[in-house]
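J.: fold the following for me, if possible:
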Amino acid sequence: MSDPNLRPSNWIGLGYLVMGLFTTTIGISLALSEHAFLWLTGQFFIVVAFIQWFSMLHECGHGTLFRRRLPNQIVGQLAGFFALIPFLSWKRVHSLHHRWTGWQDIDPTTEQLAQKPTSRGLISLANFCWRWWIPLFSVVYRLNNYWNLPRLRRRLQAQAEWRRLAFNALLLATIYVTILVFSGPWAILKLAGPGLIGSLIFQDVFLLSQHTHVPQEQSDGREVKPFSSTEQEIFTRSLKFPEWFSRLVLIESDAHELHHVYPYLPGYRLHRVPELESNEMHWLKWAFTVRRIPAEIFLYQNRNESGFDI
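T.: From the prediction side, this is the model:
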């Protein structure tokens, strides 16, 4: 689209950065309090801050939070620090996700769901965590997709690119370890542990809403062509959040169908694009509906197979 009103804006990008820094600062300041109410309030702000940083990471990975490449790179690294995801790994894997959406066994973010595990123990663990809102999946999502360096190596053709990704991941891991050593694990857990867990619980619901249990194609090892961005809508689901939360916290990434059709547009411009025939659910209805479905059905089947109309 050539409409100048749909282009990235440095001022809007700066606004999101300032909001993220403000929420993080308030959250940490309150979480340092010995007063229980202030500490709990701080955890609430930290939950929101973690979600904001993940949203900014997503935009910077697309190069759409700011107009220029450099600020997207800088803020992307900062957002990756708070989101617990190396920025360069995110950028590369997310690019592959957009290329291969619709081919479940090729898309690096969905290929693990293309075949049900044979271990009954793993299936029981998944069912238990999903039933009781234990955020196993947003943790596995990070570790398997963005921190698993051998898996990333198999995905990348150029060794130089893999070295950059590996260096970025190892540097970030070193920073985390240094913080833990000098501050102490208990101090970090008290400061931000509940807020982090709260954000991961939210991301379990949010991330798995986007493509899980939606019918997709299987390549079965065949050489296939990627689906175009306009063809990817049918493989995608959106959630409906309050408008203020969608715009200020999620940067409209909840409009996931529109995002896949227009991946080059900033998320904060998607409300200006005409809505599509939508595979959309209210976020609360989604959250409580899918939690009643066993994980082994929700994760490894689709609605055509299970009969669940989600």
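J.: could you use CA atoms for every contact and neighbour count after this?
T.: Noted.
J.: helices or strands next to the helix or strand where Y16 lies in the packing?
T.: In this assignment (DSSP states H and E), Y16 forms part of helix 10-31. When contacts are defined as 3 or more Cα pairs under 8 Å, 6 or more residues apart in numbering; DSSP states H and E, helix 10-31 packs onto helix 36-62, helix 185-209.
J.: in this protein, which spans are helices?
T.: Assigned by DSSP state H, the chain shows helices spanning 10-31, 36-62, 69-83, 87-100, 120-131, 136-142, 149-155, 159-183, 185-209, 243-248, 256-261, 283-290, 295-300, 303-306.
J.: centre of the chain to the first one, how far?
T.: Read that as helix 10-31. Chain-centre distance of helix 10-31: 19 Å, with Cα atoms, centre = their mean, to the nearest Å.
J.: how much does it deviate in direction from helix 69-83?
T.: Per axes from the mean of the first three to the mean of the last three Cα atoms, to 10 degrees, the angle that helix 10-31 makes with helix 69-83 is 20 degrees.
J.: between helix 36-62 and helix 10-31, find me the angle.
T.: Angle, helix 10-31 to helix 36-62, by the same axes, to 10 degrees: 150 degrees.
J.: what's the offset of stretch 92-100 from the middle of its chain?
T.: With Cα atoms, centre = their mean, you get 13 Å for stretch 92-100.
J.: pretty sure A49 sits against L17.
T.: No - judged on Cα atoms under 8 Å, A49 makes no contact with L17 at a distance of 10.7 Å.
J.: look at the two and report which has more neighbours.
T.: Neighbours were counted for A49 and for L17 using other Cα atoms under 10 Å; A49 has more, 28 against 19.
J.: let's see this one next, to set against the first:
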Amino acid sequence: MNQNKTISKNLKARNDIAFFSLLIPVTLLVSGVLLSIKYEGLLYWVGQLVLSFFFLQTFILLHECAHLSFFKSRSINVVFGHLFGILSFIPYYSWQQMHNLHHRWTGWRDKDPTTESTISPSSSKVKNCIVNIAWKLCIPLFYLSYKLSNYWNLFKIKRFLNPKKYKKVKTQFLVYLAVYAMLFYFFWKYIVQVFIFAFAISLLWKELVIMTQHSHIEIPISNNKEVKPISYLDQVQYTRSFYVNLFFAKYFLFNFNLHEVHHAHPGIPSYKLSDIKLEAHQKPNFFYWLFKAKKMKGVDYIFKSSKHTGEMF
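T.: Next up, the predicted model:
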């Protein structure tokens, strides 16, 4: 997944910028923990909100380190990738392998392991009703399903990886579960007091971010025919960016909102993405997307596209 060999010098990863970028997550972590420990009532919940943004950032940073492009050194990317993976409750190696396949097969809905389940909704009216209610009430059902089915589901992962990689995934699952068991055994009171609610809130932020990226976009289906991967630049039409305040996007979202540029140039560090200009309209504004997307039924937003609904973003 490391495309650094083809990247011009001024767009390559730099350790100084990468470590500087971590100042805001560290600040959010420290301030959120202090508020959550020292105060009750309103200030406690302010601390939880601050920590929820920290957990959103760990998810984004897991993504960046898995591309081996956030830091200059591969080993530093791996070390921090595991740290952010533990904090995100997503095993680093399974994320890296499945996300690599996502970049390879973006543009073929049934070939991309992260979108293959979005071809058609469930035939169960009850399930579809639950999906619609969760979408309207901002219950992060989609993110949880995305996370568990793609990065913790050994049956699915086995279909996509060779035996050697699959064995490594299983080994890291056991390591991650052992780490979580140890942390909860020794620190469960502290974890419940300080982190549980913040992590739960962060699930909503994560869902809102990832649901902008490939949902409700017309993406071809191969129907089990022999097809070739679509080039990175041609993948732009099957992705969506969203736009917010530039400072917030760069220092709080690490340019994770610039998903079209990321798919066009997946080997470029996130902090360099804003330097690249694509011939694409800078739309939608995040709140415009949120308003229009939430007006729709969840099953329509996920399983259909503007071709079927007429809703454009």
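J.: TM-score of the superposed pair?
T.: Once superposed, the chains reach a TM-score of 0.95 (TM-score structural alignment, normalised by the length of the first structure), with 308 aligned residues with a Cα RMSD of 1.5 Å.
J.: out of the helices and strands packed on helix 10-31 of the first structure, flag the one nearest P71 of the first structure.
T.: Among those, helix 36-62 comes nearest to P71 of the first structure, with 8.4 Å by Cα to Cα.
J.: residue range in the second structure corresponding to that closest one, please.
T.: Aligned by TM-score structural alignment, helix 36-62 of the first structure corresponds to residues 41-67 of the second structure.
J.: number of residues surrounding the residue mapped onto E218 of the second structure from the first structure?
T.: Using TM-score structural alignment to pair residues, one finds that E218 of the second structure aligns to P215 in the first structure. Per other Cα under 10 Å, the neighbour tally for P215 of the first structure reads 18.
J.: residues touching P215 of the first structure, list them.
T.: Residues near P215 of the first structure by Cα atoms under 8 Å, 6 or more residues apart in numbering: F235, N302, R303, N304.
J.: quick one, which of these are buried?
T.: Neighbour-count burial (16 or more other Cα atoms under 10 Å) applied to those gives F235, N302.
J.: just put the contacts of P215 of the first structure in JSON lines and tack on distance to H97 of the first structure.
T.: Shown next, in JSON lines, are those (distance: Cα to Cα, whole Å):
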{"residue": "F235", "distance to H97 of the first structure": "12"}
{"residue": "N302", "distance to H97 of the first structure": "19"}
{"residue": "R303", "distance to H97 of the first structure": "21"}
{"residue": "N304", "distance to H97 of the first structure": "23"}
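J.: right, and K272 of the second structure touches R14 too?
T.: No - between K272 of the second structure and R14 there is no contact under Cα under 8 Å: 10.0 Å.
J.: and the match of helix 36-62 of the first structure, which residues are buried?
T.: 44-67.
J.: now stretch 239-247 of the first structure
T.: Counting neighbours by 16+ other Cα under 10 Å, one finds that the buried residues in stretch 239-247 of the first structure are L239, K240, F241, S246, R247.
J.: contact partners of it?
T.: Identification of contacts with stretch 239-247 of the first structure by Cα under 8 Å, 6+ apart yields 206, 209, 252-256, 268, 280-283, 286.
J.: what residues in the second structure pair up with that stretch?
T.: Using TM-score structural alignment, stretch 239-247 of the first structure pairs with 242-250 in the second structure.
J.: what does stretch 106-118 of the first structure give?
T.: Using TM-score structural alignment, stretch 106-118 of the first structure lines up with residues 111-123 of the second structure.
J.: mind checking the end-to-end distance for that stretch?
T.: Taking Cα to Cα, to the nearest Å, stretch 111-123 of the second structure runs 22 Å from one end to the other.
J.: what sits up against that stretch?
T.: With Cα under 8 Å, 6+ apart, stretch 111-123 of the second structure has contacts from 98-99, 101-102, 104-106, 109-110, 128, 146, 150, 221-222, 299, 302-303.
J.: can you turn the buried part of these into a ChimeraX selection?
T.: Selection of the buried residues among those in ChimeraX, burial being defined by 16+ other Cα under 10 Å:
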select :98,99,101,102,104,105,106,109,110,128,146,150,221,299,302,303
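J.: picking that back up, how far off centre is the match of stretch 239-247 of the first structure?
T.: Relative to its chain's centre, stretch 242-250 of the second structure lies at 17 Å (Cα atoms, centre = their mean).
J.: what sits closest to the most centrally placed residue in the first structure if chain neighbours are left out?
T.: Nearest to the geometric centre of the first structure sits L207, at 5.6 Å (Cα atoms, centre = their mean). If the residues on either side of it in the chain are set aside, L207 of the first structure comes closest to S138, at 7.6 Å by Cα to Cα, 6 or more residues apart in numbering.
J.: isn't that neighbour up against D204?
T.: Yes - assessed by Cα under 8 Å, S138 of the first structure is found in contact with D204 at 5.2 Å.
J.: which among the contacts of P215 of the first structure gets closest to N168 of the first structure?
T.: Using Cα to Cα, these come closest to N168 of the first structure at F235, 31.4 Å.
J.: surely the closest one meets T101?
T.: Yes - between F235 of the first structure and T101 there is a contact under Cα under 8 Å: 7.2 Å.
J.: map I157 of the second structure onto the first structure.
T.: Under the alignment (TM-score structural alignment), I157 of the second structure maps onto L152.
J.: so that match makes contact with R164?
T.: No - when contacts are counted by Cα under 8 Å, L152 of the first structure is not listed as touching R164 (11.5 Å).
J.: between the two, which is the more surrounded one?
T.: When L152 of the first structure and R164 are compared for neighbours, L152 comes out ahead with 20 against 13, by other Cα under 10 Å.
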